[in-house]
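J.: sequence and predicted model, in that order:
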Amino acid sequence: MILGQNQYGKAENRVVRIVRDGATHHIKDLNVSVSLSGDMDEVHLSGSNANVLTTDATKNTVFAFAKEHGIASAEQFGIHLARHFVTSRQSITTARIRVEEYAWERIETPGPKRHSFVRTNQETRTAQITYAGGPDGWQIISGLKDLVVMNSTDSEFRGYVKDRYTTLPETADRILATEVHARWRHSGTDGAEPEPGHWDHSYAQVREHLLHAFAETYSLSLQQTLYQMGARVIDKCPGIDEIRLSLPNKHHFLADLEPFGLKNDNEVYFAADRPYGLIEATILRDGAEAGIPADLTNL
């Protein structure tokens, strides 16, 4: 038997780099996978790790390079990494770097702050229409899902209950990111069917108010942000009586760069996908009764 093609590395390193240009922030959001090959026969055949650079070290390199070199582009960042791995270790002869980049579009709001973003090409529009006959027999529920948004500052979380199992440190400045899932119930049509364009206009309005409320709220908690988003829709859209929101907290943790002699001043983050906090609530117009069906409780 002979050993054929082999490689190893660290897959899906989720690195987020924030460049803070005063009140204007810039984001690079990458998923980086590193694969190395070379003189690696003995680790397979005899278990000798003498030529093995640990996969943990490759992960740390990704985060350290995000700080030291920045991320001008996915390609340039991959070039820096590949060159480093091949030239720094004699046993490594080939490095393959695969990068996925997730695009963010700035949420433009009045004022000087420019640190709110919406992930592009992610959102799905939804609708559920029920008719039981007669002019009052309609129930129309519109919605959206997979609308990913982020504030790179103006969010904190502190003053919460602490018990013997609490380890989360308080923070006065954090990334707040979530994937918005929303359903909203339209009030009665008074027996007249709206023009077809009404629904597109209504959807665009709700989406805009959700984004602006997210961007303009200085967040003390994701619960507070959720309420402000829902309340703004109810306030600004008189034809909507109820909105239900489900917001998973897409956690971003500061990468620990101290072992490499680097200071991480809220610049380089590890984007964790699970477990995550899940915040859900319904906001109703005063005097309206809840009417979104039970089968839409879990959005």
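T.: Now that the structure is in, tell me what you want to look at. Every value quoted in this text rests on a predicted model; they were computed, and no experiment measured them.

J.: CA only for contacts and neighbour counts going forward, please
T.: Will do.

J.: could you pull up the residues touching the closest residue to Tyr276 other than its chain neighbours?
T.: Nearest non-adjacent residue to Tyr276, counting by C-alpha to C-alpha, 6 or more residues apart in numbering: Asn249, 5.7 Å away. The contact partners of Asn249, taken as C-alpha atoms under 8 Å, 6 or more residues apart in numbering, are Leu176, Ala177, Thr178, Glu179, Leu222, Tyr276, Gly277, Leu278, Ile279.

J.: now Asn249: how far from Leu226?
T.: Asn249 is 11 Å from Leu226, where distance means C-alpha to C-alpha, to the nearest Å.

J.: show me the common contact partners of those two, please.
T.: The contact lists of Asn249 and Leu226 share Ile279, where a contact means C-alpha under 8 Å, 6+ apart.

J.: in strands, which of the contacts of Asn249 fall?
T.: Leu176, Ala177, Thr178, Glu179, Gly277, Leu278, Ile279 (DSSP state E).

J.: quick one: Lys10 and Ser35, what's the gap?
T.: 7 Å.

J.: all helices of this protein, in order?
T.: Remark: helices assigned in the chain by DSSP state H are 41-45, 55-68, 74-88, 196-216, 222-236.

J.: need the winner for burial among the ones you listed.
T.: Ranked by mean neighbour count, the helices of the chain are led by helix 222-236 with a mean of 20 (mean count of other C-alpha atoms under 10 Å).

J.: who does that one touch, helix- and strand-wise?
T.: Contacts of helix 222-236 with other secondary structure elements, assessed using 3 or more C-alpha pairs under 8 Å, 6 or more residues apart in numbering; DSSP states H and E, are made with helix 196-216, strand 240-249, strand 277-284.

J.: of all these, which one is nearest His186?
T.: Nearest to His186 among the helices and strands packed on helix 222-236 is strand 240-249 (4.5 Å), distances taken as C-alpha to C-alpha.

J.: could you check the angle the closest one makes with helix 222-236?
T.: Our comparison of strand 240-249 with helix 222-236, counting by axes from the mean of the first three to the mean of the last three C-alpha atoms, to 10 degrees, yields an angle of 160 degrees.

J.: picking that back up, Ser155: which of the helices of the chain is closest?
T.: Distances from Ser155 to each of the helices of the chain were compared using C-alpha to C-alpha; the minimum, 8.8 Å, belongs to helix 222-236.

J.: of the ones in strands among the contacts of Asn249, which is the nearest to Glu75?
T.: Using C-alpha to C-alpha, Ala177 is the member of these that sits closest to Glu75, with 25.5 Å.

J.: quick check: nearest residue in space to that closest one, chain neighbours excluded?
T.: In space, and not counting its chain neighbours, Ala177 is closest to Met150: 4.1 Å by C-alpha to C-alpha, 6+ apart.

J.: do Gly159 as well
T.: The spatially closest residue to Gly159, leaving aside those adjacent along the chain, is Glu170, at 7.5 Å (C-alpha to C-alpha, 6+ apart).

J.: go ahead and confirm that neighbour touches Arg158.
T.: Yes - using C-alpha atoms under 8 Å as the test, Glu170 is close enough to Arg158 to be in contact (4.7 Å).

J.: got any residues that touch both of the two?
T.: By C-alpha under 8 Å, 6+ apart, Glu170 and Arg158 have no common neighbours.

J.: ok, second structure coming up, stack it against the first:
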Amino acid sequence: MARLGSNQYGKAETHLVRVVRDGAAHELRDLLVSVALSGELEAVHLDGDNSAVLATDTQKNTVYAFAKEHGVGTPEQFGALLARHFLGGAITRARVEVREVGWTRLSDHAFAQGSREERIAVVVADESQWFASGLSGLVVLKTTDSEFHGFPRDRYTTLAETRDRVLATEVSARWRHDGTASFEDARRALLECFAAHHSLSLQQTLYAMGSAVLEACPAVQEIRLSMPNKHHFVVDLTPFGLSNENEVFHADDRPYGLIEGAVVRDGAPDAGPLWDPYPLV
């Protein structure tokens, strides 16, 4: 015998570009919106009965129409508006993820996109409403104030200990909150902590950065971070009669160390449906 397990369906990565033409200076917003709906959907899976299924094409059209009728606002606001709209009937839970890439203004109506960084908002609506905000593609590097030593050594260990190294990573983070946390404050806390923190390991830096967000944003209950170690190895220049005092590096993109973890506020409420079954970030 078999039974239907957890399931959801929706329209993924609807690419929405919204131009606001109020005045001479235009505003440009560039979003990827993904919708996932779940609820009383046994009939469509077991019997092919589509009477409870809102077509994914309708979901896509709703995203575009809402952008015109209501504007976009913040990613959290737009996601919440859509999630509440899709609830009802057989649908008992709606999850909306909004990813936004930024454009730099060149003139009143010209823009350039030069960064891989994305702003991310996730809203889950059921009998309650759950928010997570975050970012990905935030590449940071510091040329000193980073060490790594005291780790176990065995016959396979070749990595040298160091008291001064380049530390670089590409931060992906999600922080769950009550809908009032400032994205700008959280991002600023991540950057300021990375810059000021004297790192003994990337794990220690991850914890410090997460703690800084909790301190800066009282509405945040938990932050989850994924931080690959973008290795920079000192190049041996002795064959050429040259010294290399941490000046010339080989940047190695793979394989790489991947450091992940969560920092949780004491007494924080349960995450509800935000994390499970989704990955760390």
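T.: All right, it came through fine. A quick note: this is a predicted structure, and the numbers were derived from the prediction, not measured.

J.: tm score of chain vs chain?
T.: Scored against TM-score structural alignment, normalised by the length of the second structure, the superposed chains reach a TM-score of 0.57; 166 aligned residues with a C-alpha RMSD of 1.5 Å.

J.: picking that back up, for the helices of the first structure, which one sits closest to Glu101 of the first structure?
T.: Each of the helices of the first structure was checked against Glu101 of the first structure via C-alpha to C-alpha, and the shortest separation belongs to helix 74-88, namely 6.8 Å.

J.: residues in the second structure aligned with that closest one?
T.: Structural correspondence for helix 74-88 of the first structure: none found in the second structure, per TM-score structural alignment.

J.: for Ala271 of the first structure, find the nearest of the helices of the first structure.
T.: Put simply, out of the helices of the first structure the one that sits nearest Ala271 of the first structure is helix 55-68, at 11.4 Å, with distance taken as C-alpha to C-alpha.

J.: now that closest one against helix 74-88, angle please.
T.: Taking the same axes, to 10 degrees, one finds that helix 55-68 of the first structure is oriented at 130 degrees with respect to helix 74-88.

J.: show me what helix 55-68 of the first structure is packed up against.
T.: strand 8-21, helix 74-88, strand 268-271.

J.: turn these into CSV, including distance to Trp199 of the first structure.
T.: Converted to CSV, these look like this (distance: least, C-alpha to C-alpha, whole Å):
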stretch, distance to Trp199 of the first structure
strand 8-21, 36
helix 74-88, 39
strand 268-271, 35
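
J.: please pull up the equivalent of the residue nearest to Gly159 of the first structure in the second structure.
T.: Aligned counterpart of Glu170 of the first structure in the second structure: Glu161 (TM-score structural alignment).

J.: so who does its match touch?
T.: If you count contacts by C-alpha under 8 Å, 6+ apart, Glu161 of the second structure has them with Phe148, His149, Gly150.

J.: buried ones among those residues?
T.: Judged by neighbour count, with 16 or more other C-alpha atoms under 10 Å as the criterion, the buried members of the contacts of Glu161 of the second structure are Phe148.

J.: am I right that Thr282 of the first structure is in contact with Glu242?
T.: Yes - taking C-alpha under 8 Å as the contact criterion, Thr282 of the first structure and Glu242 are neighbours in contact, 7.1 Å apart.

J.: more crowded one of those two?
T.: A count of neighbours by other C-alpha atoms under 10 Å puts Glu242 above the other of Thr282 of the first structure and Glu242, at 25 against 19.

J.: which one in the second structure is aligned with the more buried one?
T.: Alignment note: Glu242 of the first structure maps to Glu222 in the second structure; criterion TM-score structural alignment.

J.: cool, and Tyr227 of the first structure?
T.: In the second structure, the residue matched to Tyr227 of the first structure (TM-score structural alignment) is Tyr207.

J.: next one: His209 of the first structure
T.: Using TM-score structural alignment, His209 of the first structure lines up with Ala189 in the second structure.

J.: gap between its match and Ala196 of the second structure?
T.: Ala189 of the second structure is 11 Å from Ala196 of the second structure, where distance means C-alpha to C-alpha.

J.: could you report the neighbour count for the nearest residue to Tyr269 of the first structure once chain neighbours are set aside?
T.: Among residues not flanking Tyr269 of the first structure along the chain, Leu254 sits closest, at 4.5 Å (C-alpha to C-alpha, 6+ apart). Residues near Leu254 of the first structure, counting by other C-alpha under 10 Å, number 18.

J.: give the contact list for the aligned partner of Ala127 of the first structure in the second structure.
T.: Aligned by TM-score structural alignment, Ala127 of the first structure pairs with Ala121 of the second structure. Residues touching Ala121 of the second structure, when contacts are defined by C-alpha under 8 Å, 6+ apart, comprise Pro75, Glu76, Gly79, Glu97, Val98, Arg99, Phe131, Ala132, Ser133, Gly134.

J.: buried among the contacts of Asn249 of the first structure? Make that a PyMOL selection.
T.: Per 16+ other C-alpha under 10 Å, the buried members of the contacts of Asn249 of the first structure correspond to this PyMOL selection:
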select buried, resi 176+177+178+179+222
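
J.: and the contacts of Asn249 of the first structure as CSV, adding distance to Trp199 of the first structure?
T.: Conversion of the contacts of Asn249 of the first structure to CSV gives the following (distance: C-alpha to C-alpha, whole Å):
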residue, distance to Trp199 of the first structure
Leu176, 30
Ala177, 28
Thr178, 25
Glu179, 23
Leu222, 29
Tyr276, 33
Gly277, 32
Leu278, 29
Ile279, 27
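
J.: and the strands in the stretch 51-200 of the second structure?
T.: When assigned using DSSP state E, counting those that start in this stretch, the strands of the stretch 51-200 of the second structure occupy the ranges 91-101, 104-105, 111-112, 118-125, 129-142, 167-177.

J.: want to throw the ones you listed into TSV with distance to Thr238 of the second structure?
T.: Putting those into TSV (distance: least, C-alpha to C-alpha, whole Å) gives the following:
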stretch	distance to Thr238 of the second structure
strand 91-101	44
strand 104-105	44
strand 111-112	43
strand 118-125	42
strand 129-142	25
strand 167-177	24
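
J.: those strands: which one's closest to Leu214 of the second structure?
T.: Go through the strands of the stretch 51-200 of the second structure one by one with C-alpha to C-alpha and the one that ends up closest to Leu214 of the second structure is strand 167-177, at 9.2 Å.

J.: what about that closest one, how far off from the first structure?
T.: Averaged over the aligned pairs, strand 167-177 of the second structure sits 0.3 Å from the first structure after superposition, using mean C-alpha distance after the TM-score superposition for the first structure.

J.: what's the match for the residue nearest to Ala177 of the first structure in the second structure?
T.: The pairwise alignment with the second structure assigns Met150 of the first structure to Leu141, based on TM-score structural alignment.

J.: what about that match, how many neighbours?
T.: Residue crowding around Leu141 of the second structure was assessed by other C-alpha under 10 Å; the count is 13.

J.: tell me the contacts of the most centrally placed residue in the second structure?
T.: Residue closest to the mean C-alpha point of the second structure, counted by C-alpha atoms, centre = their mean, is Leu135 at 3.5 Å. Counting by C-alpha under 8 Å, 6+ apart, Leu135 of the second structure touches Glu117, Glu118, Arg119, Ile120, Val171, Ser172, Ala173, Arg174.
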